[in-house]
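# I'll drop the sequence and a predicted model, then ask my questions.
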Amino acid sequence: MFTFLNTIILSALALSLIPILIHLLNRKKSVLVQFSTLAFLKSLQKKKMKKIKIRQILLLILRTSILLLAVMAFARPVSKMESHGTIDAHAKTSVAIVIDNGIGASYISENGMILDAIKKKTEEILNYLKEGDEAAIIAGRRSLYSGNEGFTQNFTELKALVKSMSFSYANSNITESLFLANRKFESARNVNREIYVLTTFQASNFTDEKIILQNDIKTIFIDLSPKEMKNIGIRSVQVMSKIIEINKPVEIRVIIKNFGHNNAQDILLNAFLDGRRVGQSSVTLNADDESVVDMKIIPSKSGYIQGSVEIDDDPFAADNKKFFHVFVPNRINVLLAGNKLSDIEFIKLALNPTAQTNPLIQVKTVNAAQLPMENQGDFDVIVLSNIPRLDGLFMRRLEGFLNLGKGLMIIPGSDADISNYNTLLSTIGFGQMLNLSDNSIRSDAHMKFGKIDYSHPIIRGMFDQNITSEKPLESPSFQKYFNVGGTATSQTVIAYSNNEPFLEESASKKFGALLFLSAANLTWSDWPIKGIFVPLINRSIHYLYSKNYGINESYSSGEPIELRLNAASGENISLIDPSGIELRPKIKQIGEDILISVPTAEMPGTYKVLHRGELKVMFDLNTVDDPSGYRKLDRTKLEEIISSKQYEIVDASEDISTMILQSRSGVELWKWFVFGVLVLLIAETLISQSPRTSKK
């Protein structure tokens, strides 16, 4: 079989028409000239004219053939051999191998792990490379061979690197890898070029971006996808409880899905804290069905606790486990400031109702005059109860306190300067206090609780399950309260029966701030002596504290990670991965914070950030949630995103040796074509000079 290695050059065959065009253009129309009949007959030799025409036709054929052979020589003609497992001659080849070693390669099919099949097929392709060939391997969107950005002829090292390769917990990006492979061919030495894509055709590994395949590069997709995908996976886990206390239930929500085509019965879902099983649930899933499972776990110690939810192993183990963490406070430092003893006495009692000697919530009480002298950094939450005025310096310090993620509770009273308070309220997202409603002398005008947001973390779990919006709790009676108005982004947690807010929460995601619109003393209401007072105040403090320490950061494998940590310096910052290895993150100082960034991290688990050896924060890294369940890309979709038809798709079970032999075996004939050009040039020179020789 006869073929060409550089088919693009064949478009230059049109140049062979040039001699024909010149010949046609040089033909002139006969002109009638008057001359002597005898002279014309003597000079005209019919035989000689016939020879001239033959010579011209012969030169036309020679010149056309010279151009044809020259163009075909540049196109590198090859005589293909119909060999049976032997290569009689080898066309030098540049080969790029794209390896799909993403999370889908960890699937265990009936023939073993897909990654092992990919390694075996890659080695098989490398075994067909010979002297003069070169190769590049792209795995996980990067070159596997670190010693050269382009191609290498060190096939032994490539085989060793492939053998030691592991799968990634992130998805591959075949589109990006093919783009990188095409770029590599800019530095390729050989004209014969091939791309092999070893992939499971996982749908999420292909983007909607067009894949441009060059026509002069033979591209072969090798399909290593399992015949049937059997997979039950955990899509996500989320800590629902915002207020977490020791020895009290914490609610977590797990989403689990059956991505397979068969029903699954009694799937055991286990929850762990620090490696100890603390919860279990059973779920049944139909084919392609999804379920939300709420579980309760009880932490038995304080501090950061690593957690996970797991199901039993199936052929695809990568999504059988998801990680989370909880933070259980062991001490909450509160600064309680009031203008008079009556402003703080009930609040202080509510924060330590059992009079413990070493309570979880440590309270320091100060009056209005002492407040500006306190170091705000020593506290987690500040409570302002009926403070008359807040000066500008204190407000600026308070703003910095909140920017650290700390908590603020505001309870204005009779001494509060409304105008002064409104300056603070506007900066933290609350509306403006308009006026004081005083219904002391009219008992029938006392306010009760109206609408309550029972789903709010402060309220949820505070009351019996039978108390709902339809069956409200026993409400305190309020004689005095502040009205608010204006534009605000705050959320109403509890409203009075006239829809005026009693408890508002700032919408800020960085810090926590609560505004109570009635003072905590008996001259304003009987709230301090009602059963709701102690749990409401107590849980409010816990909630404000959790806004800073209760953030459950979670990332997906392979995506960039950025964490902001309050620290004066980035020195002595260390990042520990789930295996205990210390990583080297990038650290940047931003004001009083440091930005910790990790370009890529793949190992699932819980990571720890330490500052001077002290654990400051945790974050979780989980395998990417793939809604498709790592299913196979539809063939018609592949045809849509590939802009060229110059590719083949073969099954992994097919023998690719025949394909490789046909692509590379045979005798390159370009030297013979060049020799033919030289012979024809000599012949053309001799024939074109023959008339001059005759004249001489």
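It's in.
# going forward, measure contacts between C-alpha atoms and count neighbours the same way
OK.
# The residue nearest the centre of the chain: what secondary structure?
With distances taken as Cα atoms, centre = their mean, E559 lies nearest the centre of the chain, 4.3 Å away. E559 carries the three-state label coil when classified by DSSP: H, G, I helix; E, B strand; the rest coil.
# State the number of residues packed around the nearest residue to it once chain neighbours are set aside.
Nearest in space to E559, with sequence neighbours left out and distances taken as Cα to Cα, 6 or more residues apart in numbering, is T600 at 5.7 Å. Counted with other Cα atoms under 10 Å, residues neighbouring T600 total 14.
# so T600 sits right up against E562, yeah?
No - between T600 and E562 there is no contact under Cα atoms under 8 Å: 10.4 Å.
# distance between stretch 527-538 and the chain's centre?
46 Å (Cα atoms, centre = their mean, to the nearest Å).
# What is the end-to-end distance of that stretch?
14 Å (Cα to Cα, to the nearest Å).
# Could you do stretch 227-244 as well?
Stretch 227-244 end-to-end distance (Cα to Cα) = 46 Å.
# Ok, stretch 307-318 next?
Stretch 307-318 has its terminal residues 17 Å apart, counting by Cα to Cα.
# Residues touching it, excluding its own?
103, 106-109, 169, 230-234, 237, 267-275, 320-326, 623 (Cα atoms under 8 Å, 6 or more residues apart in numbering).
# want to compare, so here's the second one:
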Amino acid sequence: MYALAAAAIPLLIHLLNRRKIKRIPFSTIQFLKQMEKKQMRNLRIRQLLLLLIRTAIILLLVLAFARPTLQSGSGGLLSERSNIEAVIVLDNSMSLSEARLSGTLLDELRTRFNSLQDAFRAGDRITVIQSTAPAATLIKQEPFESGVWERSIQKLQPNYLKTDLNSAISQAISLLDQSVFATKELYVISDFQQSGIDARNLTELFGQPENAEIQPFLLNIPHPNAENISIDSVTVVNRLVEINQPLRIKAYFRNHHPENHLNTLASVSLNNNRVAQQQVSIAPNELKEVQFQLTLAENGFVNGFIETESDALQEDNRRYFNFYVPKRVQLLHITPSDDFRSFLPLILNPAIDRGVFGYQRELAANWSSRNFLEYDVIILEGLDQLPETLVSRLKSFVEQGGGAIVLPGDRIVPPQYNRLLEQFSLGKLGELQGSPGSVEQFLTIDNFRWNHPVFEGLFEEKPGQLNPIEVYANFRVNASQQSQDLLQLSDRSPLLLESNLNKGVIYFISSPMQPQWNQLPTKGFVVPLLYRLVYFAGTRKISDRQEIRTGEIYQSQFSNLEAPYEFRMSLSQETDVRLTPEFRGSNVLIEFAETALPGNYRLQHNDQQIAALSVNPWPAESDARYFSDELPALFPGSRLLASDTPIADQVQSSRFGQELWRYLLIAAFVLLLVEMVVARTGSKSLVEESAA
């Protein structure tokens, strides 16, 4: 503003060039004095007017270059801004990967962010936060320079993560509250997807008095009504998955377009081989269930995905899943003696011959010589006595993921069996009801839990109907709340009980499988029943069908693992991460946090896979509902920056009010024209008067 001193230049010129008139008395032309007096008066008026105009021109030019503003707040007409503490929240979540003809929405966000740097200058301090879950700080409180923007844009890459604006904004406000800068600004560049915003929490956050000094600026990235089909979920319907048996997979597809009916070709791949496909037609805004059926030809860990054709958002076109098919279930059958007549080997023989079950038999007297951990299922049949050490070993085996099936003997020791039932939370043993071998009086199997995996696929209709099966005698059990009865007799007492212990399961059949006790050995129903009991119990300890969302932390606990404890989590050969286990007694806890990429991950222990993990994008990121008109209410006191006007100019205008430099230049130009007219008119009049 020191240039205002230049306004004195016209006055100095005027004083130096004042016309000095020499008076010469002349008696004969007294009348000319009056003319002279009039002429001098007109001349002084013009000169004074020119002086004022020229001074005003210089003042206007100086003020224009000073860029004064009309402020709505305090600070006066001419105010110089202080340094600014600015936090910029950038939303590069998966929804911003939506494609347009000119590129993705993330490209537009980068452009908007890049144009924002013209609103800052040296002395300002910048923080850039990525609003995904988990949030990431790209730049933290660094002095403003062009390199800040370049580094931020390099780090701002497309991803599959969910947006969490509330968390990022809360982090930004915390930084601004701690700042010593007088001016604090918050910038949010986002599509403001409704699924990623807790509106109530956000309004309360900005309504707090301590945050009143923070000025929020919003830059909205609008979504067109793009044609997009997402796969929201995939479920393997079969809870018992067997090789060479039908496999049913259920998927939910969603059409996010509000008006158009969309079609896509959906395909199923297992271990990277396409095994099924079908055409899917979905109405506007419809969630549609689609089922695929195929025959499984592989065992072990099976990785799969369902995929649709390309559309506006490619990232939600594939969804991963996994399951495990046992190669062989190892079975240990403990009986009281060699001459004990058991129907189990005969019933399970077809599965044993096919290699589905590995069968070994052991006498009760020698059970302690067996390592239970070498087997998947332990069957106790016909034992009248259950030593406490046997019950303890069996419980430890089940807790670590093993399966157990107990069929009592015909002369059991009730206290010992009571201990078993109590240890496994099955219930309490009651009295013997009925009489073995007495076929005149009997109960029948009257009810069963038809939706349990054991009965899955056994009946064409739900609920299925059982042919009458007579039970002549059984040990009555008062079931506990932790157990569930899978088969009930006609008097509502349980015949088959199930109880889960940690990862394992135990089944208790209250009537020995002998002809004098019941008809089970002679009925066809018992073959698939026992097969499925063994199969289901033997696969419980396998860590399959695990699924998390991108960005979430995976945790799992394992037992009975042998040294060395080398663990790796791999998505492909390029992404192989070595993990450090945490020991908790005899168990091993594995934690894995690098889940930003979707896919089927393999957890390996000493080069052997022990678990499978499917990581999928968040379905909420495909949700096509966004805040727009509601933004001023969500962010009280915020300024919504338009996309059709330079962003830096809008920010400057918001900081200082209406800038006047344009109007000052226009006024100076107008006065310059007036000055030219006045000066020219005055010179012409002077010449004419002199000539006269």
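Looks like it arrived, so ask away. These numbers were taken from a predicted model, which means no experiment stands behind them.
# coming back round to it: corresponding residue for the residue nearest to the centre of structure 1 in structure 2?
Residue correspondence to structure 2 (TM-score structural alignment): E559 of structure 1 is matched to E552.
# L597 is in contact with its match, correct?
No - contact criterion Cα under 8 Å: E552 of structure 2 and L597 do not qualify, at 10.8 Å.
# Please tell me which residues of structure 1 stretch 674-683 of structure 2 aligns onto.
Going by TM-score structural alignment: stretch 674-683 of structure 2 matches no residues.
# An error on my part: the question was meant for stretch 106-116 of structure 2.
The aligned range for stretch 106-116 of structure 2 is 115-125, by TM-score structural alignment.
# Average offset of the matching stretch relative to structure 2?
Per the superposition on structure 2, stretch 115-125 of structure 1 and its aligned residues are separated by 1.0 Å on average (mean Cα distance after the TM-score superposition for structure 1).
# Give me the contact list for that stretch.
97, 99, 101, 105-107, 159, 162-163, 166-167, 198-199, 224.
# Likewise for stretch 344-354 of structure 2?
357-359, 526-527, 530-531.
# Most widely separated two among those residues?
The span of the contacts of stretch 344-354 of structure 2, defined through Cα to Cα, is set by G358 and V526 at 19.5 Å.
# Can you tell me the closest non-neighbouring residue to E98 of structure 2?
L313 is the one closest to E98 of structure 2 (Cα to Cα, 6+ apart), at 4.6 Å.
# Residue in structure 1 paired with that neighbour?
Checking TM-score structural alignment: L313 of structure 2 goes with F316.
# what number of residues lie near that match?
For F316 of structure 1, the count of nearby residues is 21 (other Cα under 10 Å).
# now the one 4 residues further on
Neighbouring residues of N320 of structure 1 were enumerated by other Cα under 10 Å; the total is 20.
# now swap in T152 of structure 1 and tell me
If we define neighbours as other Cα under 10 Å, then T152 of structure 1 has 19 of them.
# if I look at the counterpart of it in structure 2, how far off is A86 of structure 2?
In structure 2, T152 of structure 1 lines up with P143, judged by TM-score structural alignment. Distance of P143 of structure 2 to A86 of structure 2, given as Cα to Cα: 10 Å.
# Overlap in contacts, those two.
Common contact partners of P143 of structure 2 and A86 (Cα under 8 Å, 6+ apart): 124-126.
# a markdown table for the residues you listed, including secondary structure, neighbour count and distance to G300 of structure 2?
Output for the shared contacts of P143 and A86 of structure 2, formatted as a markdown table (DSSP: H, G, I helix; E, B strand; the rest coil; neighbours: other Cα atoms under 10 Å; distance: Cα to Cα, whole Å):
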| residue | secondary structure | neighbour count | distance to G300 of structure 2 |
| --- | --- | --- | --- |
| D124 | coil | 18 | 59 |
| R125 | strand | 21 | 56 |
| I126 | strand | 22 | 52 |
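# I'd assumed G434 was in contact with Q441 of structure 2.
Yes - taking contacts as Cα under 8 Å, Q441 of structure 2 lies within contact range of G434: 7.4 Å.
# quick one: common contacting residues for those two?
By Cα under 8 Å, 6+ apart, the residues touching both Q441 of structure 2 and G434 are Y472.
# neighbour count winner among the two?
G434 (18 against 12).
# on that earlier part again, from I594 of structure 1, how far out is the residue nearest to the centre of structure 1?
The value you get for E559 of structure 1 to I594 of structure 1, if Cα to Cα is used, is 20 Å.
# All set now, cheers.
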